[in-house]
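>>> Prediction below, plus the sequence it came from.
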Amino acid sequence: MDTFMVLLEKIQTFIWGPPTLILLMGTGLYFTFKLKGIQLFKFPKALKSIFEKEEGAGDVSPFATLCTTLAADIGTGSIVGVATALRIGGPGAMFWMWMSALLGMTTKYAEALLAVKFRVKDENGEIAGGPMYYIQNGMGEKFRWLAKLFAFFGVVTALLGCGTFPQVNAITESVSTSFHIPVIVIGIVVTVLTAVVTLGGIKSISKVAQFVVPFMAIFFIGGSFVILAWNYKALPAAFAEIFSCAFSKESAIGGATGTAIISFMTAMRTGVARGVYTNEAGLGSSPIVAAAAKTDSCVKQGLISMTSVFFTTIVTCSMTGLVIISSGLLEQSTLSGSVLVTQAYNSGLPFNIGMYMVAVGIIFFSFTTILGWNYYGERCILYLTGSTKSIKLFKVVYIAAIAAAPFLTLEPIWLMADITNALMIIPNLIALLGLRKVVVEETKKYFDREERTKVNVSRTVTQ
């Protein structure tokens, strides 16, 4: 097992090395400049678009696609994952999560725009879209191999990475510790609930997401805000620590058992990797569900999808990270991610309320991620096989993986999730850069048309 762990760590370090980081951050930086800071200057419009009624071809409403995206994005990575990143990369990892999110908003915008523009219908009349379709239909048949490569990595990530093992393992550990329920009982309940919802397809998943996402966001973010408000005197020092550790050549964290030296590269790699894990910008998963939106505007859906990065990383992960850093417990480097976040929240709330708050947050966050990734995996397997019959087989395997997950060890799971994430990122970002002119042209046409409409309305009013 030790040899296997060492191998996974080496693969993770290599695959999240400078080339992947440059490709990921560079793509976001490119779109930020070419789209003139769309994530900042068009953000108010993006928020407004979420609640506007949209008509067009598609399976679910734009709001439902956003909720489904958030359901898949805001998982255990937003709680335990953030704690793990801070423990490995130090407080500076938080800064690089923010940077990956800021640049990732434009990446997410581009992904969703292309997903809607190049979507198709499957043999059952349901929408099918995402990187595999905009690679094939946008870049041409000669790149079909790249589309298949992405779809294959998507299935692997759904089964071995983001979708199953980390989420179920987090639910099991949290519920077992907080409520003293046997692991086998937890596993059975999660497996049955997953089967009931996922067998209903995207409409069933989106209905659950629309109900659960607002509730879980208010519950967890509200509780985190209370802790930060109560402990507001520690916040300036927490922010100072984040920024100083983000750029220092090396920083140290540690308690009585010793000191851990954190390098700049470790902080950056860990922060960016965990940022992608939580907001999935550049991963190529979210555009799979964005393609199902009832909309006639690929740009408008891009704007709506862009907000998911803000809600997941800038809001949710920041709350978790600030609670942990301001608690002072990060210096106790022997604490695991789950124990660290639980103790941090407990220290900010009386009567062990924090422990139960984290447990409930993990249950909802992780379960909705399981549902969202089931859909991502379905669409990827559909593309690979070309037959909707393969979806049923995928669901059986997916549910079996959920059933097995409670009995697996956590450490290799997180490493495998990071590795499979990177394997999806590479073909997707190649496609985004290959189709960059389409993204820029569609964006320019949309906002030019909007500007002309405003001018015409203004002239009509003055006349």
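Structure's in. What do you need?

>>> Going by C-alpha atoms from here, please, whenever you check contacts or count neighbours.
Will do.

>>> Between the two ends of stretch 35-55, how far is it?
Taking CA to CA, to the nearest Å, stretch 35-55 runs 26 Å from one end to the other.

>>> now stretch 280-296
Distance across stretch 280-296, first residue to last, is 24 Å (CA to CA).

>>> which parts of stretch 206-215 are buried?
Neighbour-count burial for stretch 206-215 flags 206, 207, 208, 209, 210, 212, 213 (criterion: 16 or more other CA atoms under 10 Å).

>>> Which residues does it contact?
60, 64, 65, 67, 68, 70, 71, 197, 364, 368 (CA atoms under 8 Å, 6 or more residues apart in numbering).

>>> nearest to residue 274, of these?
For these, the residue nearest residue 274 by CA to CA is residue 70; the value is 15.7 Å.

>>> tell me the contacts of the residue nearest to the closest one when sequence neighbours are not counted?
Using CA to CA, 6 or more residues apart in numbering and skipping residues adjacent in sequence, the residue nearest residue 70 is residue 308, 6.1 Å away. Residues near residue 308 by CA under 8 Å, 6+ apart: 66, 69, 70, 279.

>>> One more: residue 79?
317, 320, 341, 358, 362.

>>> hang on, the first one packs against residue 81?
No - distance between residue 317 and residue 81: 9.1 Å, which falls outside the contact criterion (CA atoms under 8 Å).

>>> now the strands for this protein?
In the chain, the segments counted as strands under DSSP state E are 120-121, 127-128, 250-255, 258-263.

>>> Point out the most buried one among the ones you listed.
Scoring the strands of the chain by mean neighbour count under mean count of other CA atoms under 10 Å gives strand 127-128 as the most buried, with a mean of 24.

>>> Distance from the chain centre to that one, please.
With CA atoms, centre = their mean, to the nearest Å as the basis, strand 127-128 stands 21 Å off its chain's centre.

>>> let's bring in a second model and compare:
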Amino acid sequence: MNLLGMNIHDVFTKIDSFVWGPPLLILLVGTGIFLTISLGLIQIFRLPLALKYVLNSRKYEAGVLGDVSSFAALSTALSATIGTGNIVGVATAIKIGGPGALFWMSLAAFFGMATMYSESLLAVKYRTIDANGQMSGGPMYYIKNGLSHKKYSKILASLFAIFGINVALFGIGTFPQVNAIVDSARIAFDIPEILSAAVLSLLVAFVTLGGIRRIAAVAQLMVPFMAIAYVLGCIVIIGLNLDKIPATFSLILSSAFTETAARGGFLGAGVMLAIRMGISRGIFSNEAGLGSTPIAAAAARVKEPAKQGLISMTGTFFDTIVVCLMTGTVLIMTDSWTGDLAGAYMTSYAFSTVLSDLGSFIVTVGLIFFAFTTIIGWNYYGERCTEFLFGVRGILPYKLLYILIVASGAFLTLDVIWILADIVNGLMAIPNLIALLALRNVVVAETRKYFGGLRFED
């Protein structure tokens, strides 16, 4: 397909380069840095407390509004974040940007923890109840109800919701995940794509039509199991290659600040490409600053906004600083990044070099589960954005369209899928980051009030 002399791939590539140019990267990381300073390095000094809350977050707080427990809300958020970005996205970032991309991915995630805390805090503070009696919250609500300029805030909130629906339907939520599932099933188990797509569509329909409680129930069951199994596989590989750790991290650090020369199947990369790939793929994975996780956080049955902010903050920590960093370490220490393979094939090869067929099995099954939970998690995000724009009457048509797109998502070219996902992700982040900066004083005030109360209790 040609458009003014360019094919559709070239058009999307140019749009993607513009959206994910220096201004957005500076806005994403800059917002995280600004909030980190404003909140007194909350991701360091309050991480132990946040992890303690996660361990106790299965409990409901008595007399508090909400649809699910804090743990269920976190699991729903993690179901959407721990996905192909942790396997395919990390491999893609390193394959294109070099080992240094892993450094920038981890650094952005560190500052992103403060961003995640802030947006989840605001989501609980400004959440509302829809006509069906369910909690509705997220950037569209704290933009609309938190910002002082009501006319412009409504426009900005609507833009976020529009972009959010597009990310759900055409970005993170569907095509990359569906493509990963059907490819993995075909390669590992010789299952035809059309059969995989049909079964996947039925499973997605069963879970998503049951609403947030069924989505959360599935997420609570699958997310901890799949994450622990995958991380254990990484730990075994790293443990068997302990002698390579110094050289691996030395390469990551040096490549983050100097050009990485071509090597084997790696074509070489400059520092700016490493930064861009690391941050963009990191955001694709952990979604800090994107505004998606606070939509799930708003459903939590929790009284204090800051408490849910702390719980949600751990999601970025688990997703990128644990899972993505481990994946990248395995790829680099096994030299898989220098070969001709890319994406899931690269990660599968890295695991198989140490664990043989078991390694490939772990990656394949992990990818299938990761991708499936991302699909159901993003269905909920898109649903809440739809409810904001069209009311509860728009929810069922949205869900049916979502299922239809899942069914057809197996038959698009992978390159186009990733580029399209990148574009809509970037557009979604912009109104959310603007709101976070505008509402920074609210975040700081709520944080001081909460921790002041904790000191008083002590």
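Thanks, I have the structure now. These numbers come from a predicted model, not from an experiment.

>>> just curious, which of the contacts of stretch 206-215 of the first structure is nearest to residue 39 of the first structure?
residue 70 (17.5 Å).

>>> That closest one matches what in the second structure?
In the second structure, residue 70 of the first structure lines up with residue 78, judged by TM-score structural alignment.

>>> Could you pull up the contacting residues of that match?
Applying CA under 8 Å, 6+ apart, we find residue 78 of the second structure in contact with 223, 315, 319.

>>> Check the spacing between residue 324 of the second structure and residue 139 of the second structure real quick.
As judged by CA to CA, residue 324 of the second structure and residue 139 of the second structure stand 26 Å apart.

>>> What of residue 405 of the second structure?
Taking CA to CA as the measure, residue 405 of the second structure and residue 139 of the second structure are separated by 25 Å.

>>> Of the two, give the one with the bigger neighbour count.
Taking neighbours as other CA atoms under 10 Å, residue 405 of the second structure and residue 139 compare with residue 139 leading, 34 against 18.

>>> which position in the first structure aligns with that one?
Residue 139 of the second structure maps onto residue 131 of the first structure when the alignment is built from TM-score structural alignment.

>>> got it, and residue 123 of the second structure?
Alignment note: residue 123 of the second structure maps to residue 115 in the first structure; criterion TM-score structural alignment.

>>> try residue 371 of the second structure
Aligning on TM-score structural alignment places residue 371 of the second structure opposite residue 366 in the first structure.

>>> dump the residue contacts of its match.
74, 75, 76, 167, 168, 170, 171.

>>> The second one and residue 396 of the first structure, how far apart?
Computed as CA to CA, the residue 75 of the first structure to residue 396 of the first structure distance reads 22 Å.

>>> swap in residue 304 of the first structure?
Distance, residue 304 of the first structure to residue 396 of the first structure, by CA to CA: 32 Å.

>>> ok, these two, which is more surrounded?
Neighbour tally, residue 304 of the first structure and residue 396, criterion other CA under 10 Å: the higher count belongs to residue 304, 26 against 13.

>>> ok, that one - contacts?
Residue 304 of the first structure touches 46, 47, 49, 50, 62, 66, 109, counting by CA under 8 Å, 6+ apart.

>>> can you count the residues close to the nearest residue to the last one once chain neighbours are set aside?
Taking CA to CA, 6+ apart, and ignoring the residues beside it in sequence, residue 109 of the first structure has residue 302 as its nearest neighbour in space, at 4.3 Å. Burial of residue 302 of the first structure is recorded as 28 neighbouring residues (other CA under 10 Å).

>>> would you turn the strands of the first structure into TSV with distance to residue 457 of the first structure?
Converted to TSV, the strands of the first structure look like this (distance: least, CA to CA, whole Å):
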stretch	distance to residue 457 of the first structure
strand 120-121	35
strand 127-128	35
strand 250-255	57
strand 258-263	56
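
>>> Nearest to residue 202 of the first structure, out of these?
The closest of the strands of the first structure to residue 202 of the first structure is strand 127-128. By CA to CA, the value is 10.1 Å.

>>> Show the contacting residues for the aligned partner of residue 316 of the second structure in the first structure.
Correspondence of residue 316 of the second structure to the first structure, assessed by TM-score structural alignment: residue 309. Residues near residue 309 of the first structure by CA under 8 Å, 6+ apart: 101, 104, 105, 108, 279, 280, 281.

>>> What distance do you get for residue 309 of the first structure to residue 239 of the first structure?
Counting by CA to CA - residue 309 of the first structure and residue 239 of the first structure are separated by 21 Å.

>>> that older thread, with distance to residue 37 of the first structure as added columns, please give the contacts of stretch 206-215 of the first structure in JSON lines.
Output for the contacts of stretch 206-215 of the first structure, formatted as JSON lines (distance: CA to CA, whole Å):
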{"residue": "60", "distance to residue 37 of the first structure": "29"}
{"residue": "64", "distance to residue 37 of the first structure": "26"}
{"residue": "65", "distance to residue 37 of the first structure": "24"}
{"residue": "67", "distance to residue 37 of the first structure": "24"}
{"residue": "68", "distance to residue 37 of the first structure": "26"}
{"residue": "70", "distance to residue 37 of the first structure": "23"}
{"residue": "71", "distance to residue 37 of the first structure": "26"}
{"residue": "197", "distance to residue 37 of the first structure": "39"}
{"residue": "364", "distance to residue 37 of the first structure": "33"}
{"residue": "368", "distance to residue 37 of the first structure": "31"}
